[in-house]
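> fold the following for me, if possible:
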Amino acid sequence: MFQPSVPTVDISAVPADAVLLDVREQDEWDAGHAQAAVHIPMSQFVARIGELPEAEPLFVVCRVGGRSAQVVQYLVAQGRSAVNVDGGMLAWEAAGREIVSDGGQAFIA
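Reported below is the predicted structural model:
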């Protein structure tokens, strides 16, 4: 079956002021996320699509990039500009990008 390519960007190319959409589940989010990220779990995505920021492109992230790729594919089909963050939050951490815990405590992994 043909799968259209998903726009993807390396973590190093994500601008500091990018609008980051985190589609991981609540427990993953609570464990650590990018401070300015918008959180809409993939399992609730269609029901909460009205909460998406207007900014384009949206940089979509999950743990390693699989779920975010699916969300990007959906958004692109809806006419939105979105890109998948290659490697997800694991790559975000590995690159030394700031992460905050659910309590708002900043840390660098």
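> when you work out contacts or count neighbours from here on, use the C-alpha atoms and nothing else.
Will do.
> next up, the contacts around the nearest residue to E25 once chain neighbours are set aside.
Excluding its sequence neighbours, the residue lying closest to E25 (Cα to Cα, 6 or more residues apart in numbering) is P41, at 5.0 Å. Contacts were defined as Cα atoms under 8 Å, 6 or more residues apart in numbering; by that measure P41 touches 22-26.
> please redo it, this time with the cut-off set to 7 Å
The contact partners of P41, by Cα atoms under 7 Å, 6 or more residues apart in numbering, come to 23-25.
> now show me the structure for the sequence below, then we'll compare the two:
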Amino acid sequence: MFGPDVPEVSPAGVPAHAYLLDVREPDEWSAGHAPDAHHLPMMEIPARLAEIPTDADVVVLCRSGGRSAQVVKYLMGNGFDNVRNLTGGMRQWAADGRPLASEDGQPGRVI
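Okay, here's the model as predicted:
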């Protein structure tokens, strides 16, 4: 979807042990996110690279896969070889019936 230079994984193909890196904005995260995901907004990635594991599978996700693809490219350009983009983003995650948690007391949803 985003070219051969961006490795991807479907929601069903995400390894159980993967580090899920959610790069959406705080309001999107609050509305609904994967239960075990780690929130790191896209614009904070350059200053917080040290927080991203280099020794585990990292799956980067956003709402539909565009921003996360940009982050995967950026991380690969900075020496990460363990990163993949979530195909279809959180929209596909939710459509596939994967679990959602929220921070606002409402049922998890993708906005």
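> quick one, helices of structure 1?
Per DSSP state H, structure 1 carries helices over the ranges 26-31, 66-77, 88-94.
> I'd like those helices as a markdown table, with mean neighbour count and distance to R48 of structure 1 appended.
Output for the helices of structure 1, formatted as a markdown table (neighbours: other Cα atoms under 10 Å; distance: least, Cα to Cα, whole Å):
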| stretch | mean neighbour count | distance to R48 of structure 1 |
| --- | --- | --- |
| helix 26-31 | 14 | 14 |
| helix 66-77 | 19 | 13 |
| helix 88-94 | 20 | 21 |
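> closest one to G96 of structure 1 out of the contacts of P41 of structure 1, please.
R24 (19.5 Å; Cα to Cα).
> and the gap between that closest one and P4 of structure 1?
23 Å (Cα to Cα, to the nearest Å).
> please enumerate the strands of structure 2.
Ranges of strands within structure 2 are 8-9, 19-22, 38-39, 58-61, 83-86, based on DSSP state E.
> A34 of structure 1 and V100 touch, don't they?
Yes. At 6.2 Å, A34 of structure 1 counts as touching V100 under the criterion of Cα atoms under 7 Å.
> mind listing what's buried in stretch 36-52 of structure 2?
Buried residues in stretch 36-52 of structure 2, defined by neighbour count with 16 or more other Cα atoms under 10 Å: 37-42, 45, 52.
> span of that stretch from start to end?
14 Å.
> what residues in structure 1 pair up with that stretch?
Counting by TM-score structural alignment, stretch 36-52 of structure 2 lines up with residues 36-52 of structure 1.
> what's the local residue count around D102 of structure 1?
D102 of structure 1 has 16 neighbours, counted by other Cα atoms under 10 Å.
> ok, the counterpart of it in structure 2 - contacts?
By TM-score structural alignment, D102 of structure 1 lines up with E103 in structure 2. The contact partners of E103 of structure 2, by Cα under 7 Å, 6+ apart, come to 30-31.
> gap between E103 of structure 2 and A95 of structure 2?
According to Cα to Cα, E103 of structure 2 and A95 of structure 2 sit 20 Å apart.
> A12 of structure 2 now?
11 Å.
> S10 of structure 2 too?
12 Å.
> pretty sure V72 of structure 2 sits against F80.
No. Under the criterion of Cα under 7 Å, V72 of structure 2 makes no contact with F80, lying 8.6 Å away.
> spit out the residues that contact the two alike.
Common contact partners of V72 of structure 2 and F80 (Cα under 7 Å, 6+ apart): none.
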